[in-house]
Each structure stands twice: as structure tokens, then as C-alpha cells.
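Asks: Sequence and predicted model, in that order:
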Amino acid sequence: MNQNIMTVRLEEISDLRFGYYTKPKEKGEIAYLQAKNFDEVGNSKQDLDNFLDPDPKNRLHLLNEGDILLIGKGNKNSAWVYKNEFGPAIASSIFFVIRPNQKKVLPEYLTIIFNTIQTQTYFQALGAGSSIPSIRKSELEAFTFILPPLALQEKIVGIKRLQNKELQLCKIIIAEKEKRNSAVINKLINEEIK
């Protein structure tokens, strides 16, 4: 194995905390992120409908660029990287907020690791036997993974971005084919009726 590639525990390269528990409002200055705001692979998927007003207590929970949100409860433990362009936001208590040391690990690389089938299976095994599967903070801190040099992490992230673009294009192509096929079928049916 390459000497620059090592296996690390999550707690060695990041700080972990729980998301913030509170009752959100319909309007406010800070987005209150919940699991429903993300798709199965952790991408943002819908308009926000829960907000908070800033106060001294919740300001401590504002997300920073590169923070990772990992769903800690339920049957899918997707991860997503927070970007400042999203606007001020606080993660709800369903999430772990992971603040990686970006001098050692790229947040996007770590998110790729979290969203792999192998890691998802591992997380599900941790929560097995509970009515609502959940990961304990100590178990997440002890999670080990391969940490290559930053240059290799960047290549892996680049490949994943290309894969995501390809998947989006495939979805668009499939939707267009479905529209075209439906139009042809409708035309044939209408011609047959005449």
C-alpha cells in the first residue's frame, strides 16, 4: 500500500456534533435543514419551508462552508456538504454535523465515502435492532476509512462530479424519450379512433 495512504478514524480528522433541536417557523432569516430537504444521495431537492430567527443560542449552530450533514437516524444515512451559497443554515437534530479538518480531508471526498453502498450497509448494521435505526456519536467517531493524499482525493471528487453530471443527463434523456414515446402512442391511438 502507498505510504501516503492511511486508515484513519473519523474523530482524528474532524469534529462531530449533533444538529440543533428546536421548533421551526414558516419564515425567518436562517434555514432549518431537515432530511426531507435532500434526495437519496444527499443532494438538495426542494424549497425550504422551515426557518429560524437568529438568537444567541442557535447562532452557535450556524453551518460553515464544508460542514458535512449526515443523517443519523432512519434507513438511509445520506451525507451532504454545506456550501455558503446556500445561505445561513442550521441542521436539525436528525443530522450529525461533521466539521472536517480541510487540511487533511476534502469534505466532498468524505461525503463520497459516507454515501457508498459499503458505508451505508455498515451504518445500517450499527442501527439494527432498533425501531428507528440510529447511529451513536461514539460509533461514528470510531468509523475508519482510507485517507489518501489531497491530490488523490481531488481526483476522486472530480470523477464523482462527472458521474453525477452523467446521471443527470441520463435522467433528462430518459424523460425526453418517455415524452416522445407517449406522443407517438397518443398519435397512433387518436389516428385509430378517427
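Replies: Yep, that arrived.
Asks: make it CA atoms for all contacts and neighbour counts henceforth
Replies: Fine.
Asks: Which secondary structure elements does the helix or strand that contains residue 161 sit against?
Replies: Taking DSSP states H and E as the definition, one finds residue 161 inside helix 150-193. Secondary-structure packing of helix 150-193 (3 or more Cα pairs under 8 Å, 6 or more residues apart in numbering; DSSP states H and E): helix 107-114.
Asks: Could you check the angle the helix it packs on makes with helix 150-193?
Replies: 70 degrees (axes from the mean of the first three to the mean of the last three Cα atoms, to 10 degrees).
Asks: The structure to be compared is supplied as follows:
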Amino acid sequence: MKLKEIAEISSGYSFRSKIKHDPAGETKVIQMSDMDKYEGILVDKLQRLSNFDPRSSRYFLEAGDVIMISKGYNIDAFVIPKGLGRVVTVNSFLVMKPNQNKIYPDYLAWFLNSKRTQYFFRQMAAGTDIPNLSIKALESLDVYLPSMNDQYLISDIERLKKREVYLHQKITDKKEQLVDELLQKKFDKLKSK
């Protein structure tokens, strides 16, 4: 089944000027720097805007929407979590609003991030210096749809894998910090002799 048959696809909002952060702003903006392959959307980093009016409600994202970086070499997909409130994304993202009766959003993100699909994207991306994936290329993607139960199981295993990688990295960072502190103490002790 083609992706366009199970999801509405559009681009993010095209800001005409630099985003001016207002900590009290009611609208959050997702940019490329707000994404982490293992942690997902870094909610605490999101810029906020006041009095934002995109002139169309289609730019506002909802829980379960899937966003995908469309420019560059890392074409990663992420699911919008619950509880974000008013949120939009910049036009460096493609936005998919999946038919959740046919496809589980987390499964769609996993499928888009899979090695085979990423290979397809690299072949379809246009652009010389910075590859750019078009809506048309994304619409033409063939998506395999297992049962909703199997989609959920695949998504859950992927979530656990990402969590494990994240925790391993945190442990590695803590070990590195501890060893650095011990070495610095040893060095300071030797230096004071």
C-alpha cells in the first residue's frame, strides 16, 4: 500500500523570519536541533512563540502525527507525543497524519527509519549538496502493513531498543566523568608534592 493511501502528507510551516523565543509563548516550534535519534523530540529545548497565527490549522501537530526530517543526510522520523499542546514544525520536516485505524504511528516511524526504507530515501532524495526528500517521493513509498497487533509489537521492541541504547550511553558518560575526576584528583595530588 502506498503511504499516501494511509497518511496525509504535508510540509512544516515556512517561517519568514527568525524564530523569536518567548518563554511564555503558547506555541512550541520543533526544529532539527530539537531531535535526538534515541530520545526523540527534546521537549525542553523547544522554542516558544506568542501570538502565532499560521493562517491554517493544518500546521498544528497532534499526538500521533509523524514528522520526518526531509533535508540532509539523516532522514529520521519521530512520533509527536501526547501532551505537547500547540506545536508546529519548521519546513525542514515532512508531516504525516496517519490513519490510525490502519497504521500505528510508532510502527510508521519505525518503518520509515528502517534500513531498507532509508536506502529508498537516499535513492529518491534530490539535491546536490544537501539531499532533499520530496512529498511526492514519500507518497510513492510502499508500506507493508502487518496486523495492528504485530505493528504494536514491532513498535514496542523498537522503543525498548532505543531505551537500552540511551541508558548504555548514560552509563558510559557517567563512567567517563568518574574516571576523569579520579585522574584529575590523582594529577592534582602528584602535582602538589
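Replies: Perfect, thanks for sending it. Quantities reported herein were computed from a predicted structural model and do not represent experimental measurements.
Asks: Check the offset of the helix holding residue 161 of the first structure from the chain's centre.
Replies: 22 Å (Cα atoms, centre = their mean, to the nearest Å).
Asks: now for residue 98 of the first structure: what does it line up with in the second structure?
Replies: Applying TM-score structural alignment, one finds that residue 98 of the first structure aligns to residue 96 in the second structure.
Asks: Its match: neighbouring residues, count only.
Replies: Number of residues near residue 96 of the second structure (other Cα atoms under 10 Å) recorded here: 28.
Asks: so it touches residue 10, yeah?
Replies: Yes - judged on Cα atoms under 8 Å, residue 96 of the second structure makes contact with residue 10 at a distance of 6.7 Å.
Asks: Strands along the first structure, start to end?
Replies: In the first structure, the strands defined using DSSP state E lie at 6-9, 14-18, 30-33, 51-52, 68-71, 79-81, 89-91, 95-100, 144-147.
Asks: which bit of the second structure covers the third one?
Replies: So that's strand 30-33 of the first structure. Going by TM-score structural alignment: strand 30-33 of the first structure matches residues 27-30.
Asks: To what extent does that stretch diverge from the first structure after superposition?
Replies: Following the fit onto the first structure, the mean deviation recorded for stretch 27-30 of the second structure is 1.5 Å by mean Cα distance after the TM-score superposition for the first structure.
Asks: coming back round to it: identify the residues contacting the match of residue 98 of the first structure.
Replies: 7, 8, 9, 10, 65, 66, 67 (Cα atoms under 8 Å, 6 or more residues apart in numbering).
Asks: Looking at these, which is nearest residue 157 of the second structure?
Replies: residue 66 (18.3 Å; Cα to Cα).
Asks: Need the counterpart of the closest one in the first structure.
Replies: Using TM-score structural alignment, residue 66 of the second structure lines up with residue 68 in the first structure.
Asks: neighbours of that match, just the number please.
Replies: 25.
Asks: same thing with residue 114 of the second structure?
Replies: Count around residue 114 of the second structure with other Cα under 10 Å applied: 13.
Asks: And it, how far from residue 26 of the second structure?
Replies: Applying Cα to Cα, to the nearest Å, one obtains 34 Å for the distance of residue 114 of the second structure from residue 26 of the second structure.
Asks: Same question for residue 189 of the second structure.
Replies: In terms of Cα to Cα, residue 189 of the second structure sits 52 Å off from residue 26 of the second structure.
Asks: which of those two has more neighbours?
Replies: residue 26 (14 against 10).
Asks: right, and the more buried one touches residue 50 too?
Replies: Yes - counting by Cα under 8 Å, residue 50 is a contact partner of residue 26 of the second structure at 5.8 Å.
Asks: wait, what's in contact with residue 96 of the first structure?
Replies: Taking Cα under 8 Å, 6+ apart as the test, what residue 96 of the first structure contacts is 16, 17, 18, 19, 68, 69, 70, 71, 72.
Asks: And those, which is closest to residue 186 of the first structure?
Replies: residue 71 (43.4 Å).
Asks: Just give the number of residues close to that closest one.
Replies: Using other Cα under 10 Å, residue 71 of the first structure has 26 neighbouring residues.
Asks: now swap in the one 4 residues further on and tell me
Replies: Taking other Cα under 10 Å as the neighbour definition, residue 75 of the first structure ends up with a count of 16.
Asks: Give the full set of residues in contact with it.
Replies: 124, 132, 133.
Asks: From these, pick the one nearest residue 180 of the first structure.
Replies: Using Cα to Cα, the contacts of residue 75 of the first structure come closest to residue 180 of the first structure at residue 124, 40.3 Å.
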